[in-house]
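Colleague: fold the following and give me the result.
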Amino acid sequence: MKLIIIDTACANLASLKFCLDRLGFNAKISRDLKDLENADKLFLPGVGTAAKAMSNLESFNLTNFIKNTKKPLLGICLGMQILGDFSEELDQETLGIIPFKTQKFELPKEYSLPHMGWNEVASSHPLF
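Modeller: This is a model prediction of the structure:
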């Protein structure tokens, strides 16, 4: 199975690759359209602002492919946010694949953003 981690140039790509490798998958990090077209499943990670991620994807000529692909696509963190229509952070239009708007959190001071931590992933999950 060909797993491609889309290189947004604004994500911790190595951590995701190492995670997938530990689960027994041989994922590749790429922004090459041919790699994405030949993938069985795609991962769209991201860290930072939606504006930077969208700018990078546009400069890599990947937005149309991502918007139109029928391949399974998992957005992680900022990658999930840009699957929506719009991000309130810097008033950024995003990919518009899923109809939602990413809104800013209004939280009490005792809560910190962003959430920093690790969550568990199991290789038996249907995603894989």
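Colleague: CA only for contacts and neighbour counts going forward, please
Modeller: OK.
Colleague: tell me where the chain has helices.
Modeller: 13-22, 33-38, 50-59, 63-68, 78-81 (DSSP state H).
Colleague: and Phe65, how many neighbours?
Modeller: By other C-alpha atoms under 10 Å, 12 other residues sit near Phe65.
Colleague: give me every residue that touches the closest residue to Asp85 other than its chain neighbours.
Modeller: The shortest distance from Asp85 to any non-neighbouring residue, by C-alpha to C-alpha, 6 or more residues apart in numbering, is to Gly96 (4.0 Å). By C-alpha atoms under 8 Å, 6 or more residues apart in numbering, the contact set of Gly96 is Lys67, Ile82, Leu83, Gly84, Asp85, Phe86.
Colleague: also this sequence, please, to line up against the first:
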Amino acid sequence: MKTVIIKYNAGNVQSVMYALDRLGASYLLTDDEAEIRSADKVIFPGVGEASTAMAYLRERGLDKLIPSLKQPVLGTCVGMQLMCRYSEENDTTCMGIFDIDVRRFPNDAGLKVPHTGWNNIHTLRGPLTEGLTDNAYVYFVHSYAADVCPETTAICDYVRPFSAMLHRDNFYAAQFHAEISGNVGQRILENFLTL
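Modeller: Predicted coordinates for the structure are as follows:
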């Protein structure tokens, strides 16, 4: 099985590679269109700022390539946000795979922004959450989040309920960092790799 990690202007790639190493999965880090199209699974991770990352994707045509993929695709953190329609972070038009906007957490809610650390996810559904129990804990680092919508497959409550996971067709996404979310994150990655 060929797994590709999309290489673009966003951090966190190394921890994704370590997580795949722990699972014994072989992978390739690339931004080459032919390599991405020929992959069995595609992972679109990210840590960074939405408008800069989208500009990089557009420069390389990845903003058109990613939505056209037919194999299972998993976006995480900023990768998930860029798969949405729009982000309030620097007024950024994203790829629109998920028809939902990404909004900043307000600073006046009495909770720290960014949302950093372990938090639970609930109302789980879909193939990536198979084998998990409701209220499983995962690791978040973000100031922006997608609202709850029909494509939501896990919810987290912080400032407001938000989409911790999304799924539509062959596209899957997680706002948290599955690669550093312990056994829960490992199970999610295993579920993705065995789709």
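Colleague: report the TM-score for the pair.
Modeller: For these two chains in superposition, a TM-score of 0.91 is obtained (TM-score structural alignment, normalised by the length of the first structure); 128 aligned residues with a C-alpha RMSD of 1.7 Å.
Colleague: coming back round to it: need the helices of the first structure in CSV with distance to Pro108 of the first structure, can you?
Modeller: As requested, these are exported to CSV (distance: least, C-alpha to C-alpha, whole Å):
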stretch, distance to Pro108 of the first structure
helix 13-22, 30
helix 33-38, 41
helix 50-59, 24
helix 63-68, 36
helix 78-81, 22
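Colleague: winner for burial among those helices?
Modeller: Greatest average neighbour count among those goes to helix 78-81 (a mean of 21), per mean count of other C-alpha atoms under 10 Å.
Colleague: from Asn9 of the second structure, how far off is the most centrally placed residue in the second structure?
Modeller: Centroid-nearest residue in the second structure: Thr76, 1.8 Å away (criterion: C-alpha atoms, centre = their mean). For Thr76 of the second structure, the distance to Asn9 of the second structure (C-alpha to C-alpha, to the nearest Å) stands at 14 Å.
Colleague: now the equivalent of Val102 of the second structure over in the first structure: how far from Cys19 of the first structure?
Modeller: When the first structure is aligned by TM-score structural alignment, Val102 of the second structure is paired with Thr102. Using C-alpha to C-alpha, one gets 26 Å for the distance from Thr102 of the first structure to Cys19 of the first structure.
Colleague: now stretch 35-54 of the first structure: how far from the chain's centre is it?
Modeller: 5 Å (C-alpha atoms, centre = their mean, to the nearest Å).
Colleague: check stretch 112-122 of the second structure too.
Modeller: That offset, for stretch 112-122 of the second structure, works out to 15 Å (C-alpha atoms, centre = their mean).
Colleague: about what we covered before: hang on, isn't the match of Val102 of the second structure packed against Gly84?
Modeller: Yes: using C-alpha atoms under 8 Å, Thr102 of the first structure makes contact with Gly84 at a distance of 7.1 Å.
Colleague: in the first structure, which residues correspond to the top strand by length along the second structure?
Modeller: In the second structure, with assignment by DSSP state E, the single longest strand is strand 160-168. The alignment of strand 160-168 of the second structure onto the first structure (TM-score structural alignment) covers no residues at all.
Colleague: roughly how far apart are the residue nearest to Glu89 of the second structure when sequence neighbours are not counted and Arg187 of the second structure?
Modeller: Leaving out its chain neighbours, the residue that sits closest to Glu89 of the second structure by C-alpha to C-alpha, 6+ apart is Ala50, at 6.1 Å. Remark: distance between Ala50 of the second structure and Arg187 of the second structure (C-alpha to C-alpha) = 27 Å.
Colleague: how about Ile5 of the second structure, what does it touch?
Modeller: With C-alpha under 8 Å, 6+ apart, Ile5 of the second structure has these contacts: Val13, Tyr27, Leu28, Leu29, Thr30, Val42, Ile43, Phe44, Pro45.
Colleague: can you tell me which residue in the first structure aligns to it?
Modeller: Ile5 of the second structure maps onto Ile5 in the first structure, by TM-score structural alignment.
Colleague: before we move on, what about Leu62 of the second structure?
Modeller: Checking TM-score structural alignment: Leu62 of the second structure goes with Leu62.
Colleague: tell me how many other residues surround its match.
Modeller: Leu62 of the first structure, neighbours per other C-alpha under 10 Å, totals 18.
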